[in-house]
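Trainee: dropping a prediction and its sequence here:
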Amino acid sequence: MSHLDLIGSKKRKRGERVFRFKSFGESGYPVEFIGPFRETVKALLEFGHLETNSSREIPSWSFQLEFHRHHPVQILLFVVEEPVEASLNRHCNQCQYVGWGHHMICNKKYHFLLPSKDTVAAYLNCEGNSNNNRAGSGNGKSNLLELQGHIMHGVFHSNGFGHLLSVNGVEMGSDLAGHHIMEFWDRLCTGLRARKVSLNDNSQKRGMELRLLHGLGYGEPWFGRWGYEFARGTFCVTRSMYQKAIEAIQGMPLYLLIHHLGTSNHEIPVIFSRYQALSDHSLVTLGDLFNFMLELKSRLPTENSIDTYNSGITAETNCRWSPKRVEMATRVIVEALKRAEFRWVSRQEVRDAARAYIGDTGLLDFVLKSLGNHIVGNYLVRRSLNPVTKVLEYCLEDISNVLPNQEGSFMTNQRVKERYKISSLQLMKDIFYLYKCILKDRKPALGAGIFSAISVASRIILDSKYLIKEYSGDLPFKVELGFEGKLNIYCTVLLRSNKEVQAEGTEKAMPPYECVTLKNIATIDELKQEVQRNFREMYWGLRSLVVESVLNLNANGTDLVFGLVEVGRKLVFQGSTKEQGIMNGQIYECGLNSHVVDCPCGAKDEDGERMVSCDICEVWQHTRCVRIPNTVEIPHIFLCNRCEQEIVLLPSLP
């Protein structure tokens, strides 16, 4: 990998196929993706350009991709095949953190990279230095795989389980937006028949954590639009805790927030009123508000603005009442609501009060129907359906602090219309302001009572980092009778020598089921040989696997598989390995797990968060749980609470 010809890759334009970025990975482009991952990835690489200067130990291929045909943006995709022997660390931390530590280590990993301009420059700079100082550089490791800041970096194990390690969109200087990168990655995973793919969600937008922002607005993380869901939380957060946190923070009533924050922060009520005026339905909860703002952001042009002043009543050209009569009826209704002193009033009460001045009930019904969530003078007329009585109710909201000294009707006041406009920049400023005041830098008023739920829920959502999308799951694909007289069967292997693993349960000892294809005239012995070949090729700890028997099938070696084993049957094969020098625990992604994790939060396994070990009992705990801030270095000597108490209780020496 340290000899990748990146300069040559950029210069190759003639005679080499250029693929469309927005179609790459679709079925038939560039290849028909048929079979399990280990076969589809090999079929894809046949269309790549094998790097001539790449190391034999770590071969790599490149693909030229074109984003726009009329305004070409050339992108290079590199696929690097990393054998386990060349890896700096055989064990995969991502597998351990997401809960796949029981998986066996695969013989190969496939890295899919979209390098950025900065990572290419950093690589070439390191490569130049290592060429000049080859004698003292050791292995150098000026490795493209180790650099941070790629547009995209994803990795697959040869069994089809993968991890999306990084996505860097426009904010990080990329020519591609984040959603374009994710659509590309999702097509790759689908086409290659990946099984499950995980990611560690640290996505941000202008300093805002997207898993919190989108959790509040949509009830799911930003990656949720591509099917990624909660898999595992850090600090022992569970799926149930995550769902309850989402519900709690989304359901926070806006009127309570305004009541507690409005006196000390006048900007928050202004923002609430601004978007209520724009919405065609009542914004009752914090989730309603953020959902509306995020949806508006997705529809709003970057440079343009839309008018939040709603003049829908006069827009109807077939209205049988003159604008003057509509305006008069509107004033009467607003005056009736004023007398209600800003409380919610039923539609019938408003209508009855207005009839003392307007005898035309049809006109009143028309105005009441059209008036909800409109600005009239210095007031916002709000309309909502009472969830208990199921009756429409109206209420006035004074927005004079937004539009001071504004008088006149909602139809003729041009100054109101000019003042109440929203741009994309203003919208992002408002989202950031609310995020900071309510979710991030919470005021003392939000630290007690019902508002303490905001702090707790925000923390739980931020701790829900590990997401998984299931593409083809534990079973690689639908099993059926193959073409040309071939038979497909699900198979896995249980090692006979794994006594200590079997004591914990056979699930850890068995790799995921693989689809094995053989002729329908094959015998049980031939099936064993095919299973042995497939699992030797895939797993590092099974390179010397010898399949001995079928645990859940009573058959002789010469019996025909076809007719004895139905299509889709799961078979478990027992075997043993003769590899010397490999301990059983070392063949799994979690390793030997020699250290003990026992944190006050309840965690019993590593989850990727910063930890500290007690110098007496050597038990590991999260630094956050033992009140060591991330801004403070881990102390050289650390004692856990239990060991401290035991020392205190020891009798004094004479």
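Mentor: All right, it came through fine.
Trainee: contacts, neighbours, all on C-alpha from now
Mentor: Fine.
Trainee: now do the strands in the stretch 151-300 of the chain.
Mentor: For the stretch 151-300 of the chain, the strands defined by DSSP state E, counting those that start in this stretch occupy 152-157, 162-167, 196-200, 204-205, 208-209, 229-232.
Trainee: and residue 470, how far from residue 491?
Mentor: Look at residue 470 and residue 491: by Cα to Cα, to the nearest Å, they are 20 Å apart.
Trainee: so between those two, which is more surrounded?
Mentor: The neighbour comparison of residue 470 against residue 491 (other Cα atoms under 10 Å) goes to residue 491, with 24 against 16.
Trainee: before we move on, which element is that one in?
Mentor: Using DSSP states H and E, residue 491 falls within strand 486-495.
Trainee: and the contacts of that strand?
Mentor: 475, 479-482, 506, 509-520, 531, 562, 567-577 (Cα atoms under 8 Å, 6 or more residues apart in numbering).
Trainee: in that strand, which residues are buried?
Mentor: For strand 486-495, a neighbour-count test (16 or more other Cα atoms under 10 Å) marks 487-495 as buried.
Trainee: got JSON lines for these, with distance to residue 125 too?
Mentor: Below are the buried residues of strand 486-495 laid out as JSON lines (distance: Cα to Cα, whole Å):
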{"residue": "487", "distance to residue 125": "52"}
{"residue": "488", "distance to residue 125": "50"}
{"residue": "489", "distance to residue 125": "50"}
{"residue": "490", "distance to residue 125": "48"}
{"residue": "491", "distance to residue 125": "48"}
{"residue": "492", "distance to residue 125": "46"}
{"residue": "493", "distance to residue 125": "46"}
{"residue": "494", "distance to residue 125": "48"}
{"residue": "495", "distance to residue 125": "47"}
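Trainee: ok, so of those residues, who is nearest residue 654?
Mentor: residue 495 (57.8 Å; Cα to Cα).
Trainee: do you know how far that closest one is from residue 509?
Mentor: In terms of Cα to Cα, residue 495 sits 7 Å off from residue 509.
Trainee: next up, the contacts around residue 627.
Mentor: No contacts exist for residue 627 under Cα under 8 Å, 6+ apart.
Trainee: got another one to weigh against that:
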Amino acid sequence: MLNVDVNGNNKRKRCGRVFRFKNFAEPGYPVMFGGPFRENVNSLLEYANLETHLSMPMWSFQLEVHHHPPLHILLFVIEEPTQALLNRHCKHCQYVGWGNHLICNKKYHFVLPSKEALVNNGKSKLIELQGHMMHGVFHSNGFGHLLCVNGLEMGSNLAGNQIMDFWNRLCKGLQARKVSLNDISQKKGMELRLVNGIAYSESWFSRWGYKFGRGSYGVTQSMYQKAIEAIRSMPLYLITHHITNSNHAIPLIFSKYQTLSDQTLVTLGDLFSYMLDLKSRLPPETCIASYSTTALVETNCRWSPKRIEMATRVIVEALKKTEFRWVSRQEVRDAARAYIGDTGLLDFVLKSLGNHVVGNYLVRRSLNPVTKVLEYCLEDISKVYPCNESVVMSNKVKDKYKITRTQVMKDMLFLYKYILIDPKPIMGSEFLSAIPLAARIILDTKYFIRDYWEDFSLQVEVGSEEKLNLYCTILVRNDGDGDVYLNKAFMPPYECVILKRNSTVNELKVEVERRFREIYWGLKSFVVESVQNLSVNDGTEMVFGVTKVGEKIVVEGRDSNMRENMIEQMCERDPNSGAVDCSCGTIEDDGERMVSCDICEILQHTRCVRIPNDEEIPHIFLCKKCEQEIVLLPSLP
């Protein structure tokens, strides 16, 4: 973590300040944001320290995390001009589905650097370095990408949720449009988008409004939601029924957390949700016992320990006779009544005994998801935890039922590996083979998007008394034959254009020209010719005499530098990346590893053509189509 000396640099009137990290970018702190994205960025940078002697414009803010003990960090803002880049296309836009966006003139990088990055490399290479506490980038049209967040486990002094709160305030304050992220966060070898999806039906980032953006390998939002629901709703009862008798670890884990929980854990989603909640509530150094040797003997119990022990033995013997099948509570009760006449005692023991260890056996209890009836089953755990034939659980078994945060994570990792990812070693039925398939769909969904524009789109309709707002976009004509070339698929998003109450249509045209030239790299020579949805005869007419405040306006024009082959160069999608046509349905680069056919040069996923990730791409590769065409060629004489 970076500790900053905040006593220096008072040369600039506004920029010697230290800002509170937890309030930075809130309304009025340090500035009241109110304009379009670029104006808000410029307003914010007026309060920053300008860094000198660097290849790109850079500013910094000193942020106080806490006062006692003193801890400060630096926020750097780097302005990256598109003109200076060798490759102007943005791969992040391509991967998330924004490849048809026009390339912007500038990018703004917001970086909370790691201490090592500054010490070892200085400020000049912040954009290129990995491992920052936070790195986000905005295009000058307000679309952005959160590139990385590294919390406490990666050596930061800030927790991940603190960093995300900070980023969220920045996006809201600057009035970003949409922001994407690539969720590849892991913990203890587990992909968190899968764990959180099963536990909460959504990604960890959803608490800040990030929703499904784009799936890889042809995954759609519908497929993603159905996969989550399929795993979440999988009954624990059915999982235990389809596990071979040779493995007892998973039923023991189920029983352990069912014993701890006040609520019945019916599905896999219930279990993962409870485990994550339990872990968050357990201090690292403490543990709780999921079973007590006195669990069946309450202090105010009206039956003696001897009678309870006798009833317990009778119930266990009755379950033994079922040959380890699941039987209803009523069946167990009826079998035990032949030896124990006190039905109140039997009801008490049956209620207390479920999911507890008795001697060499685990008494499992579960709610049948079909009949909605409680059922019991006996599990022989002598091979797992050998202990004496006694109602009182041995110390060795009891220790296994002590829960710490570390143990919760170990148990979750075991379930993650042997139920979600690779169930083959323990599954005794093909019934559960759908789980890893659904898990694969969730793992193939990495790109999530937050639409900030929904929060304040078209809300500044009146502006002030003297300045009013319109929302304008453009339709660009080819400079050749005059046909519309930049069609609706490539129309830029609407920009808020602020005009005086008495502005004319000609003044509107000038303002639109200036605004779109300022934002987009390919529109430097753009000239407005007409306003599509305004009925005007003269450019001197008053704008707000022919339209209303807050209306959406389409403006037509032409760019003298635009040629028919320039449109691909003007968009974020790189025309040199190659055409994609994969068997999974993907027709655009989604960021996954691909291989190109040496004949038709069509790109496909290596996974879809069965090239393992741990193998190199072959020097010569032919797609199935080209391979079949070669086979059908007549043989040479």
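Mentor: Cool, got the structure. Quantities reported herein were computed from a predicted structural model and do not represent experimental measurements.
Trainee: thinking again about what came up before, with respect to residue 399 of structure 1, which of the strands of the stretch 151-300 of structure 1 lies nearest?
Mentor: When these are ranked by proximity to residue 399 of structure 1 (Cα to Cα), strand 208-209 comes first, at 28.6 Å.
Trainee: so the closest one matches what in structure 2?
Mentor: Using TM-score structural alignment, strand 208-209 of structure 1 lines up with residues 190-191 of structure 2.
Trainee: hmm, back to that, now render the strands of the stretch 151-300 of structure 1 as a markdown table, adding mean neighbour count.
Mentor: Shown next, in a markdown table, are those (neighbours: other Cα atoms under 10 Å):
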| stretch | mean neighbour count |
| --- | --- |
| strand 152-157 | 22 |
| strand 162-167 | 21 |
| strand 196-200 | 22 |
| strand 204-205 | 12 |
| strand 208-209 | 18 |
| strand 229-232 | 20 |
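Trainee: ok, back up a step: give the aligned range of the strand holding residue 491 of structure 1 in structure 2.
Mentor: Going by TM-score structural alignment: strand 486-495 of structure 1 matches residues 467-476.
Trainee: leaving aside the residues next to it on the chain, what's closest to the equivalent of residue 218 of structure 1 over in structure 2?
Mentor: Under the alignment (TM-score structural alignment), residue 218 of structure 1 maps onto residue 200 of structure 2. Excluding its sequence neighbours, the residue lying closest to residue 200 of structure 2 (Cα to Cα, 6 or more residues apart in numbering) is residue 273, at 6.6 Å.
Trainee: give me the distance between the residue positioned nearest the centre of structure 1 and residue 466 of structure 1.
Mentor: The centroid of structure 1 falls nearest to residue 223 when counting by Cα atoms, centre = their mean (3.2 Å). In this view, residue 223 of structure 1 and residue 466 of structure 1 are 11 Å apart by Cα to Cα.
Trainee: equivalent analysis for residue 99 of structure 1, please.
Mentor: 9 Å.
Trainee: those two: which is more packed in?
Mentor: Comparing residue 99 of structure 1 with residue 466 by other Cα under 10 Å, the one with more neighbours is residue 466, at 22 against 17.
Trainee: residues near residue 631 of structure 2, how many?
Mentor: 9.
Trainee: tell me the secondary structure at it.
Mentor: With DSSP: H, G, I helix; E, B strand; the rest coil as the basis, residue 631 of structure 2 sits in helix.
Trainee: picking up where we left off before, count residues in the vicinity of the match of residue 218 of structure 1, would you?
Mentor: Residue 200 of structure 2 has 18 nearby residues by other Cα under 10 Å.
Trainee: hang on, it packs against residue 275?
Mentor: No. Assessed by Cα atoms under 8 Å, residue 200 of structure 2 is found out of contact with residue 275, at 11.7 Å.
Trainee: the nearest residue to residue 382 of structure 2 once chain neighbours are set aside - how many residues pack around it?
Mentor: Spatial nearest neighbour of residue 382 of structure 2, chain neighbours left out: residue 360 (4.9 Å); criterion: Cα to Cα, 6+ apart. When neighbours are counted by other Cα under 10 Å, residue 360 of structure 2 registers 23.
Trainee: list the residues that contact residue 360 of structure 2.
Mentor: With Cα under 8 Å, 6+ apart, residue 360 of structure 2 has these contacts: 380-382, 385-390.
Trainee: how near is residue 506 of structure 2 to residue 556 of structure 2?
Mentor: 13 Å.
Trainee: again with residue 589 of structure 2
Mentor: Counting by Cα to Cα, the gap from residue 589 of structure 2 to residue 556 of structure 2 is 31 Å.
Trainee: look at these two and report which has more neighbours.
Mentor: When neighbours are counted by other Cα under 10 Å, residue 589 of structure 2 and residue 556 differ, and residue 589 comes out ahead with 26 against 19.
Trainee: residue in structure 2 paired with residue 525 of structure 1?
Mentor: Match for residue 525 of structure 1 (TM-score structural alignment): residue 506.
Trainee: same thing with residue 555 of structure 1?
Mentor: By TM-score structural alignment, residue 555 of structure 1 lines up with residue 536.
Trainee: just checking, that match touches residue 544?
Mentor: No. Using Cα under 8 Å, residue 536 of structure 2 is not in contact with residue 544; the gap is 11.5 Å.
Trainee: so between the two, which is more surrounded?
Mentor: Comparing residue 536 of structure 2 with residue 544 by neighbour count (other Cα under 10 Å), the higher total belongs to residue 544, at 19 against 16.
Trainee: do you know how far the aligned residue in structure 1 for the residue nearest to residue 200 of structure 2 is from residue 617 of structure 1?
Mentor: Counting by TM-score structural alignment, residue 273 of structure 2 lines up with residue 291 in structure 1. With distances taken as Cα to Cα, residue 291 of structure 1 is found 49 Å from residue 617 of structure 1.
Trainee: have a look at those two and say which one is more surrounded.
Mentor: More neighbours surround residue 291 than the other of residue 291 of structure 1 and residue 617, with 21 against 12 (other Cα under 10 Å).
Trainee: and the more buried one, what is it in contact with?
Mentor: 216-218.
Trainee: what's the answer for residue 76 of structure 1, then?
Mentor: Residue 76 of structure 1 touches 9-10, 62-65, 114-115, counting by Cα under 8 Å, 6+ apart.
Trainee: please apply the same query to residue 333 of structure 1.
Mentor: Residue 333 of structure 1 neighbours (Cα under 8 Å, 6+ apart): 350-351, 353-354.
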